[in-house]
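Colleague: show me the folded form of this:
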Amino acid sequence: MNLHDITKKYILNDTELVIIETIINELSKGNQKISIRDIASQTYVSTTVIVKLAKKLGFVGYSQMLYVLNESIHQKVSIENLSDLSEFVNNDDIETVQKLIDDIYQHKHEKIYLVGVGFSDIITHYFLKRLASFDIFAYDGAPIDCINARSNPSIIILFSKSGETAEFIAQTNHDVTILEMKPAILTDMVVTNMIPNMERLHQQQIKIVTNATVSKINENAVSYKNADGDEIAIPASTVVSAFGYKAYNPLENVAKENCNEVYVIGSAVKAGNTLTAIQDGYQAGLKL
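Modeller: Below you'll find the model as predicted:
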């Protein structure tokens, strides 16, 4: 990990950089339960300094920072071997893109809105400039502008990779609460993406409840059980459900009984993303 790239957004001082580096080094050695006192001893600072650093980076405290850093350094997603985008676009995607192009040209003299939240905003700005090069002028602004009845756009194009639904809803002046079963959210993100996402959630004043298991959803509320087993109800007018995945691999043993060489890739090994599956498939292909 490049510590400067991870933390430059927060302008950390030398002491804070040493603390982060020490934690990452310990986690890389497999010491996943390194205590805050041990880190303080190794870096010659007080535990208070470490807690302040954790909060500066958008965490609740040291434990959450340790948990997320540990999850992040074990995400070994490499895109070095990804080549031309066309290799990953199927015929259905091409038809969809062509339809989008036709729609844009059909409404080129009308209102076209581009919306990208978070890192997708970079793609939105690029797309805006590309449209301008064809004398097609679009507007890229806050998501709230697109749901303003007075705007009445002909086309709205949404750009999203991570799907920051909570942030979008918060920008429509809703009171948003995220319920997460794990001890922390965004643990499947690398630190360079996770930290600014956490910062934006805090800026939008989105409440985050971890170690929460949803037990009931009705018309007016969502009930969940906390870590102590207490059931708590939250009034709700809108509920967005996001479910995780588990690896499902019933054919591996059958395949190994009938084939001399078997490679298991993608979500059959561990639920992940498309890039991970493509990388695994590429590496398996090299071995054949």
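
Colleague: switch to C-alpha atoms for all contacts and neighbour counts from now on
Modeller: Fine.

Colleague: pretty sure Asp92 is in a strand, no?
Modeller: No - assessed with DSSP: H, G, I helix; E, B strand; the rest coil, Asp92 is helix; it does not lie in a strand.

Colleague: count the residues that sit near it.
Modeller: For Asp92, the count of nearby residues is 9 (other CA atoms under 10 Å).

Colleague: so what's Leu69 up against?
Modeller: Going by CA atoms under 8 Å, 6 or more residues apart in numbering, Leu69 touches 24, 191.

Colleague: Glu199 is in what secondary structure piece?
Modeller: In this structure, Glu199 sits in helix 191-203 according to DSSP states H and E.

Colleague: which residues belonging to the very next helix or strand once past that helix are considered buried?
Modeller: Under the assignment DSSP H and E, the closest C-terminal helix or strand after helix 191-203 is strand 207-209. Using 16 or more other CA atoms under 10 Å as the test for burial, strand 207-209 gives Val209.

Colleague: check which helices and strands the helix holding Glu199 sits against.
Modeller: Secondary-structure packing of helix 191-203 (3 or more CA pairs under 8 Å, 6 or more residues apart in numbering; DSSP states H and E): helix 3-7, helix 62-73.

Colleague: what does the first one contact?
Modeller: In other words, helix 3-7. Here helix 3-7 makes contact (CA under 8 Å, 6+ apart) with 17, 20-21, 191-192.

Colleague: another one to check against the first:
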Amino acid sequence: MRLPSLTRTEQSIAENFLQPHFLQKSTSIKEVAERLGVSTALIVKVSKKLGFSGFKQLKDALNAHHGSESYSPSEQLQPDDSCEQIVTKVLQNSINALTEILNFVDTNMVSAAADAIINARNIELYAAGGSNIICEDFQHKLLRFGVRANVPRDRHLMLMSASVLNEQDVVLVVSHSGQTVDLMDAVRMAKQAGATIIAITNNYHAELAQLSNYPLYAPASPEPLLGKNGTARLVKLALIDSLYATIASKIPKVAEENLDKTTKAVALLHR
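Modeller: This next block holds a predicted model:
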């Protein structure tokens, strides 16, 4: 999640840190610097940017993580993988991603976001590209217990939507990068109008996270096939499900009554 805030060289160093067993307990900072062709000072700088006091604390944390019983490294697909290997890797990476977010999610933030949605006059769900289906899924879930939300389908509609919001409204934004141009103009306008912003993103340092009243982080690997286009969507959907269930728990009577109505309304379609 902190990778986008690093320079290209710093990102390369951090990505090496993330490789299983790249840092052994006995590995010195001098060894790492020589192996990567950088200075020890840069290694320390990257360690601090990643939230540690220095290289030693980062190394100890990684070794503790890799040595834990629950640790199972995510794997990339290889050109010669069999179907069995592909399926195993995809499903294991999905399990890893859900385990990671379970250890990371801020439940107080989820609860506050749920309260904001419950009390909102209007609920707008903004996304672009592959994230659109996440907003549509949330819209469908909310409608099941009588909470209406709108999903503007393009940039023009998002800007028009944002222009008529006020402090009684909520905008939930789904963006892996947190800096998609099509979204950010509308988010800035909604924020200026006084609307409450809820964000689901992977980028801790993105402008979207900074503008959000309630940022919800969905960490996922930047790897293009199984990472940001695979597990990233999975963890965002899991966060949406958590938010949906939290909302239902806060309005149990309304949720139960409307869920019964909407279930009966589509029962005729289930022949």
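
Colleague: superposed, what's their TM-score?
Modeller: Once superposed, the chains reach a TM-score of 0.32 (TM-score structural alignment, normalised by the length of the second structure), with 151 aligned residues with a CA RMSD of 6.1 Å.

Colleague: quick check: Ile13 of the second structure touching Leu36?
Modeller: Yes - with contact defined as CA atoms under 8 Å, Ile13 of the second structure counts as touching Leu36 (7.4 Å).

Colleague: so of the helices and strands packed on helix 191-203 of the first structure, which one's packed in deepest?
Modeller: helix 62-73 (a mean of 19; mean count of other CA atoms under 10 Å).

Colleague: specify the angle between it and helix 191-203 in degrees.
Modeller: Interaxial angle of helix 62-73 of the first structure relative to helix 191-203 (axes from the mean of the first three to the mean of the last three CA atoms, to 10 degrees): 140 degrees.

Colleague: re earlier: Ile13 and Leu36 of the second structure: which has the busier surroundings?
Modeller: Ile13 (21 against 12).

Colleague: who's in contact with that one?
Modeller: 36, 43, 46.

Colleague: need those residues in CSV (columns: secondary structure and distance to Asp137 of the second structure).
Modeller: Putting these into CSV (DSSP: H, G, I helix; E, B strand; the rest coil; distance: CA to CA, whole Å) gives the following:
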residue, secondary structure, distance to Asp137 of the second structure
Leu36, helix, 44
Ile43, helix, 42
Val46, helix, 38
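
Colleague: could those residues go into TSV alongside distance to Ala190 of the second structure?
Modeller: Shown next, in TSV, are the contacts of Ile13 of the second structure (distance: CA to CA, whole Å):
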residue	distance to Ala190 of the second structure
Leu36	44
Ile43	40
Val46	35
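
Colleague: now the strands for the first structure?
Modeller: Assigned by DSSP state E, the strands in the first structure fall at 112-116, 139-140, 155-159, 177-179, 207-209, 213-217, 221-225, 231-235.

Colleague: need those strands in JSON lines with distance to Tyr126 of the first structure, can you?
Modeller: Formatted as JSON lines, the strands of the first structure follow (distance: least, CA to CA, whole Å):
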{"stretch": "strand 112-116", "distance to Tyr126 of the first structure": "11"}
{"stretch": "strand 139-140", "distance to Tyr126 of the first structure": "11"}
{"stretch": "strand 155-159", "distance to Tyr126 of the first structure": "11"}
{"stretch": "strand 177-179", "distance to Tyr126 of the first structure": "31"}
{"stretch": "strand 207-209", "distance to Tyr126 of the first structure": "32"}
{"stretch": "strand 213-217", "distance to Tyr126 of the first structure": "40"}
{"stretch": "strand 221-225", "distance to Tyr126 of the first structure": "40"}
{"stretch": "strand 231-235", "distance to Tyr126 of the first structure": "40"}
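
Colleague: buried deepest among these, which one?
Modeller: strand 112-116 (a mean of 22).

Colleague: that one - contacts with which helices or strands?
Modeller: Packed next to strand 112-116 of the first structure, using 3+ CA pairs under 8 Å, 6+ apart, are helix 120-132, strand 139-140, helix 143-146, strand 155-159.

Colleague: look up how far Leu128 of the first structure lies from Asn197 of the first structure.
Modeller: Noted for Asn197 of the first structure: a distance of 23 Å to Leu128 of the first structure, by CA to CA, to the nearest Å.

Colleague: then Asp121 of the first structure?
Modeller: 10 Å.

Colleague: equivalent analysis for Ile178 of the first structure, please.
Modeller: From Ile178 of the first structure to Leu128 of the first structure the distance is 32 Å (CA to CA).

Colleague: the strands of the first structure: which one's closest to Gly285 of the first structure?
Modeller: Set against Gly285 of the first structure and scored by CA to CA, the strands of the first structure come closest in strand 155-159, at 32.0 Å.

Colleague: buried set for the longest helix anywhere in the second structure?
Modeller: Longest helix of the second structure, by residue count under DSSP state H: helix 83-104. Buried positions in helix 83-104 of the second structure, judged by neighbour count with 16+ other CA under 10 Å: 86, 89-90, 93-98, 101.
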